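S.K.: Next come a sequence and a model predicted from it.
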Amino acid sequence: MKRICVIAAVAVMGLTTVACTQQEQRTAGYGVGGAALGALAGSAISGNKGHGALAGAAIGAAAGTVVGVAQTRNGVKYCNYRDRQGRMYQAPCN
């Protein structure tokens, strides 16, 4: 059963980026990564492993997608930089 779950997870990750733009692929990657981390955290925290993993995956996917979308504005990817005084600011990536 574990082998089938691993194969299914790899297939889902591969299919998330089929026929997508680079921005959509990045957003999907953040969503999948968030879901994976959320599932691990949810199953570790919860006493009920199945429900905790499911809830954690849902919350992680939503949070990861929001982070992925927030990194682009009008199709332009923004990165965090630090100036000489140590202040953080965002500007289009080089």
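M.R.: Looks like it came in fine.
S.K.: From now on I want contacts and neighbour counts done on CA atoms only, so please keep to that.
M.R.: Noted.
S.K.: quick check: longest strand of the protein.
M.R.: strand 76-82 (DSSP state E).
S.K.: Now do the buried residues in that strand.
M.R.: Neighbour-count burial for strand 76-82 flags 77-78 (criterion: 16 or more other Cα atoms under 10 Å).
S.K.: by contact count, what packs against that strand?
M.R.: If contacts are counted by 3 or more Cα pairs under 8 Å, 6 or more residues apart in numbering; DSSP states H and E, strand 76-82 sits against strand 88-92.
S.K.: Now do the strand it packs on and strand 76-82, the angle between them.
M.R.: Relative orientation of strand 88-92 versus strand 76-82 (axes from the mean of the first three to the mean of the last three Cα atoms, to 10 degrees): 150 degrees.
S.K.: okay, now the one to match up with it:
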Amino acid sequence: MRQTAMILAVASALGLSACSGLNDRDQKMLSGGAIGAGVGAVGTVITGGCVTCGAVIGGAVGTGAGYIMHENEKARK
């Protein structure tokens, strides 16, 4: 399980570096999803849960949070 968490953490870091050609909304969603997947995977390793489930749920929550952040910033302008 720890090996899977490490792979997901590295994949998350690589996902963050792939944001260069995206618009602002897509950057925030991709970054949020990658960070969420990494945090979800590590969190489930610590608690002894399903790493894949944690990564999927964390990625979904992170993507949604990135979208909400973008919409909030857009509304402030």
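M.R.: It's in. Here the structure is a predicted model, which is why all the values come from computation and not from measurement.
S.K.: re the thing from before, quick one: the longest strand of structure 1 to chain centroid distance?
M.R.: Taking Cα atoms, centre = their mean, to the nearest Å, one finds the center of strand 76-82 of structure 1 at 18 Å from the center of the full chain.
S.K.: ok, now stretch 35-43 of structure 2?
M.R.: Per Cα atoms, centre = their mean, the centroid offset for stretch 35-43 of structure 2 relative to its chain is 7 Å.
S.K.: What residues in structure 1 pair up with that stretch?
M.R.: Per TM-score structural alignment, the counterpart of stretch 35-43 of structure 2 in structure 1 is residues 33-41.
S.K.: again with stretch 55-63 of structure 2
M.R.: The aligned range for stretch 55-63 of structure 2 in structure 1 is 57-65, by TM-score structural alignment.
S.K.: any idea which residue sits dead centre in structure 1?
M.R.: The centre of structure 1 sits closest to residue 30, judged by Cα atoms, centre = their mean, with a distance of 2.1 Å.
S.K.: What residues sit buried inside stretch 58-77 of structure 1?
M.R.: For stretch 58-77 of structure 1, by 16+ other Cα under 10 Å, it's 58-65, 68-69, 71-72, 77.
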